[in-house]
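Trainee: Here you go, sequence then predicted model.
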Amino acid sequence: MYADPPAPQPLQPGETPPAPDSAGSALLGPGAAVTWEFNPEYQRLVTLWGQVLPLLETLTTSLDKAYQMSRSRDVWDAPVGERYVRDLVEWRARLGQYRQAILTSISDQAADTPRWVPVNTGAPHAFS
């Protein structure tokens, strides 16, 4: 089984935007007042993680249940049963790799996407 990558963190209660002297305001010019907003692109990644993870958990649980049942001799004791168990082992491995790829993709995109953006500049994200 694989360890899940870090999930994008939603806006926390009391979390504040970057300080006015941060590098972002320096890029806009000296003395420029910057109003920050939580990046909508980052929030979409948080939402996507929350939608995908339960679906992957459901798939994993269903496949694990079928695997456990198929290994029991009370269910199936024949050569075709052994083939079925081997197929389930392969499907579980594929699902683990699929899960890892999806969650890593979301996590990597979140790591490359700023949490806060200036209000008037749009919402930049990685690879734009």
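Mentor: Received it, and whenever you're ready, just let me know what you need.
Trainee: For the rest of this, base every contact and every neighbour count on C-alpha atoms.
Mentor: Will do.
Trainee: measure the residue sitting furthest away from the middle of the chain to residue 35 for me?
Mentor: Ranked by distance from the centre of the chain (Cα atoms, centre = their mean), the top residue is residue 78, with 40.4 Å. Residue 78 is 69 Å from residue 35, where distance means Cα to Cα, to the nearest Å.
Trainee: which stretches of this structure form strands?
Mentor: For the chain, the strands defined by DSSP state E occupy 36-38, 116-118.
Trainee: who does the last one touch, helix- and strand-wise?
Mentor: Put plainly, it is strand 116-118. If contacts are counted by 3 or more Cα pairs under 8 Å, 6 or more residues apart in numbering; DSSP states H and E, strand 116-118 sits against strand 36-38.
Trainee: Packing partners of the strand it packs on?
Mentor: Using 3+ Cα pairs under 8 Å, 6+ apart: strand 36-38 touches strand 116-118.
Trainee: what residues does the strand it packs on touch?
Mentor: 17-18, 34-39, 123-124 (Cα atoms under 8 Å, 6 or more residues apart in numbering).
Trainee: okay, now the one to match up with it:
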Amino acid sequence: MFVDPPRPKPMAPGESPPRQSPAEQLAPGGQATTWVFNPEYQKLVDLWDQVVPLLDKLNASLADVQKKAQSREVWDAPVAERYLKDMAEWRKRLSLYRQGVLTAISDEAADTPRWIPSGADAPRAFLF
């Protein structure tokens, strides 16, 4: 059993952008920076919200089938043990897959700024 990595933090109601530092105000022009929530970061939040229920549904489906297959009322044959071992392996692989997918999203979110100056291209963790 794995623990899910940290979920990308969605923008909270009433959350305000970062404050401008005094050093930024001393920069040439001294203009105040207007911040917007990074749309690339929001995509990662949305992706997490889409993926987790699907992975939970897959895991629940496999767990249900495995539970039914363990009952001797359903199947009482030597091949049933091999089938149950296969199902345990599928659940293990699904768990590893879940860990990999969620870790990739979490790592990308950790490398992507939540707030960006308005008018700027959204910074990304990796440029292709």
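Mentor: Perfect, thanks for sending it. Values in this document were obtained by computation on a predicted structure and should not be read as measured data.
Trainee: Stretch 42-56 of the second structure vs the first structure, average offset?
Mentor: Mean deviation of stretch 42-56 of the second structure relative to the first structure after superposition (mean Cα distance after the TM-score superposition for the first structure): 0.3 Å.
Trainee: neighbouring contacts of that stretch?
Mentor: 7-10, 98, 102, 105, 108-109.
Trainee: Take those residues and write them to JSON lines, including distance to residue 22 of the second structure.
Mentor: Formatted as JSON lines, the contacts of stretch 42-56 of the second structure follow (distance: Cα to Cα, whole Å):
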{"residue": "7", "distance to residue 22 of the second structure": "32"}
{"residue": "8", "distance to residue 22 of the second structure": "29"}
{"residue": "9", "distance to residue 22 of the second structure": "27"}
{"residue": "10", "distance to residue 22 of the second structure": "27"}
{"residue": "98", "distance to residue 22 of the second structure": "43"}
{"residue": "102", "distance to residue 22 of the second structure": "37"}
{"residue": "105", "distance to residue 22 of the second structure": "34"}
{"residue": "108", "distance to residue 22 of the second structure": "30"}
{"residue": "109", "distance to residue 22 of the second structure": "27"}
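Trainee: Now restrict these to buried residues only.
Mentor: Neighbour-count burial (16 or more other Cα atoms under 10 Å) is assigned, among the contacts of stretch 42-56 of the second structure, to 7-8, 98, 102, 105, 108-109.
Trainee: Taking those, tell me the two that lie furthest apart.
Mentor: Farthest pair in these (Cα to Cα) is 98 and 109. Separation: 16.5 Å.
Trainee: Which residue is the nearest non-sequential neighbour of residue 111 of the second structure?
Mentor: residue 125 (5.0 Å; Cα to Cα, 6 or more residues apart in numbering).
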